[in-house]
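here you go, sequence then predicted model.
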Amino acid sequence: MRSRLLSLWLILLIALATQAMAYSLAISLSEYSRRAVYANFSAGAAAMRDVSGLPYADKINQAGRIYGLNPEIIAAVIKAESSFQPRALSVAGAYGLMQVIPGTWRLVNSQAKICSGRHAGECGSDCFYDPDLNIAVGTYYLSQLVQRYSGHAELAVAAYNAGPGTVDKYGGIPPYAETTEYVGRVVGNWYEVSGRWPPGALAAEKWAKTASALGWGILMTAGAVVTVGQQLFRRYKSLRWR
């Protein structure tokens, strides 16, 4: 009985070590595949390809040409932000197609003068909901973020959602469920709008699921190691099991 318990404990230890190595490998492969997806997305941000067959396509294409940002990226953000609903208003007070908050609107206006000469005083909801102005302001801001992060469009998109200060704080996409889900949604939208198949996307998802399954397996195996170890200790009142 003693040798059987000890053999089982040793087998469980080997299984635990094997699972841990497999888990680490799966995480690495998932991250490598995800980086390939982001690299392709960032390369797409630098291209200039007009969109068609989408609401406000002409306005999106025009803004992209003016501010040097691929219209496909703009369309992907609009789809994620408002699903092309010009009167969208979030609980956080973000307005319109690109869900621009008033503070960001004022910042962009101070730099790009997008509303200059249109009216006296501060911009209000009439401006915020105007598709032309909203797309222009959102596109200018997003293009500045792409430049800020040296063409890493996934970081620009994360900053568009969570703020550049948060991205700078974490040195990458913040580990917030809302932001990581948002970046994934925008990237997925871009691949859909552009008609490209994301390289590595399926691999990243597959390895992420594999890592999750291995993680649960590690917990179960670790529990079994502890249980068998406790039985050996109780039986022999010592850690000398040989």
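Right, received. Where do you want to start?

okay, CA-based contacts and neighbour counts for the rest of this
Noted.

in stretch 70-85, what's buried?
Across stretch 70-85, burial judged by 16 or more other Cα atoms under 10 Å covers 70-82, 84-85.

other residues contacting whichever strand or helix holds residue 159?
Per DSSP states H and E: residue 159 is located in helix 153-162. In this structure, residues lying in contact with helix 153-162 by Cα atoms under 8 Å, 6 or more residues apart in numbering are 38, 41-42, 45, 77, 142, 145-146, 148-149, 164-167, 172-174, 179-180, 182-183, 186-187.

buried subset of those?
Buried residues within those, counting neighbours by 16+ other Cα under 10 Å: 38, 41-42, 45, 77, 142, 145-146, 149, 164, 166-167, 172-174, 179-180, 182-183, 186-187.

helices - which of the residues you listed land there?
Within the buried ones among the contacts of helix 153-162, residues falling in helices by DSSP state H are 38, 41-42, 45, 77, 142, 145-146, 164, 166-167, 179-180, 182-183, 186-187.

how about the helices in this structure?
Under DSSP H, the chain gives helices at 2-46, 57-67, 71-82, 102-112, 125-129, 131-148, 153-162, 164-170, 177-194, 201-236.

another structure for you, compare them:
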Amino acid sequence: MPRARTSQNDRQTAASPQEQGSGCLSGFTIVPLSVILISYLLASLALKTNPAPSVNSEMPPAASTGISPIFTPEIQYWAGNIIQWAAASQLDPNLAATIMQIESCGDPRARSSAGAMGLFQVMPFHFYTADNPYDPDTNAARGLDYLLRSLNAGGGDARLAMAGYNGGIGIISRAEWAWSAQTKRYIQYGVPIYQDARNGLSVSNAVTEWYEKYGASLCRQAHERLGLP
């Protein structure tokens, strides 16, 4: 939950020329071979001057335009809204879905013992006086605004963004050993869930583990609240 308001060699072979007469190459053979050699040298020079772009296998997939099927039915219920909310906040919808999964499992009336409210478990001081914290659109706008600020503070690192969302943006600049146990647990589950979503998996062991350890009762409550079968 947001705490403080702070300002993803080809080898080339060539056949040997056919031997003629006494074994030496004829004048006819020398000319075409010279052309071939010159062409080869020019091609090699061109490749050195303009090398082919390399592919970075560490590069994560592009931001998704939908949400992954790994999320629970309660999150899928909000899929269309998540896409719209994420687009308005310029965020990956799978990142927004990951936050909602862990924070409320899609229960719009969820409230924590610390006072965080709604789908994205936003703390009271992030709302304006006229806001209804439990209105899904309002809750998403305030929560995802904080998530975007956290993402920017973390230099685009989703892991740091999640830590900042849970523990306050100020912790991003601190050593991780100083993070609270809650924040460490938050990223322990949040990061692999988000990675599974971005990697196109259809089932996530990370979601299953989170559900079994922490999310079962939360999701049951959300399931009933949403009237899902």
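Structure received. All of these numbers come straight from a predicted model, not from anything done at the bench.

just give the TM-score of the two.
Here the TM-score for the pair of chains, by TM-score structural alignment, normalised by the length of the second structure, is 0.54; 140 aligned residues with a Cα RMSD of 2.7 Å.

still on that earlier bit, got a markdown table for the helices of the first structure, with distance to residue 96 of the first structure too?
Compiled in a markdown table, the helices of the first structure are given as follows (distance: least, Cα to Cα, whole Å):
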| stretch | distance to residue 96 of the first structure |
| --- | --- |
| helix 2-46 | 22 |
| helix 57-67 | 14 |
| helix 71-82 | 7 |
| helix 102-112 | 11 |
| helix 125-129 | 5 |
| helix 131-148 | 6 |
| helix 153-162 | 15 |
| helix 164-170 | 21 |
| helix 177-194 | 17 |
| helix 201-236 | 30 |
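
and residue 93 of the first structure, which of those is closest to it?
For residue 93 of the first structure, the closest of the helices of the first structure is helix 102-112, at 7.8 Å, according to Cα to Cα.

what's the angle between that closest one and helix 131-148?
With axes from the mean of the first three to the mean of the last three Cα atoms, to 10 degrees defining the directions, helix 102-112 of the first structure sits at 80 degrees from helix 131-148.

quick one, longest helix in the second structure?
Under DSSP H, the second structure gives helix 27-49 as its longest helix.

with the second structure superposed, average distance for the helix holding residue 159 of the first structure?
By mean Cα distance after the TM-score superposition for the first structure, the fitted helix 153-162 of the first structure averages 0.7 Å away from its aligned residues in the second structure.

report the aligned residue range of the second structure for that helix.
Aligning helix 153-162 of the first structure against the second structure (TM-score structural alignment) gives residues 158-167.

aligned against the second structure, show me the partner of residue 179 of the first structure.
With TM-score structural alignment as the criterion, residue 179 of the first structure pairs with residue 183.

equivalent analysis for residue 32 of the first structure, please.
Using TM-score structural alignment, residue 32 of the first structure pairs with nothing in the second structure.

tell me who's in contact with the nearest residue in space to residue 32 of the first structure that is not next to it in sequence.
Nearest non-adjacent residue to residue 32 of the first structure, counting by Cα to Cα, 6 or more residues apart in numbering: residue 204, 7.7 Å away. Applying Cα under 8 Å, 6+ apart, we find residue 204 of the first structure in contact with 29-34.

now do 6 Å
Applying Cα atoms under 6 Å, 6 or more residues apart in numbering to residue 204 of the first structure gives the contacts 30, 33-34.

and residue 107 of the first structure, how far is that from residue 46 of the first structure?
Going from residue 107 of the first structure to residue 46 of the first structure by Cα to Cα, to the nearest Å gives 24 Å.

quick one, which of the two is more surrounded?
Counted by other Cα atoms under 10 Å, residue 107 of the first structure and residue 46 do not tie: residue 46 has more neighbours, with 16 against 13.

what is the burial count for residue 106 of the first structure?
Residues near residue 106 of the first structure, counting by other Cα under 10 Å: 16.

what does residue 88 of the first structure give?
Count around residue 88 of the first structure with other Cα under 10 Å applied: 17.

pretty sure it sits against residue 96.
Yes: Residue 88 of the first structure is within contact range of residue 96, at 4.9 Å (criterion: Cα atoms under 6 Å).
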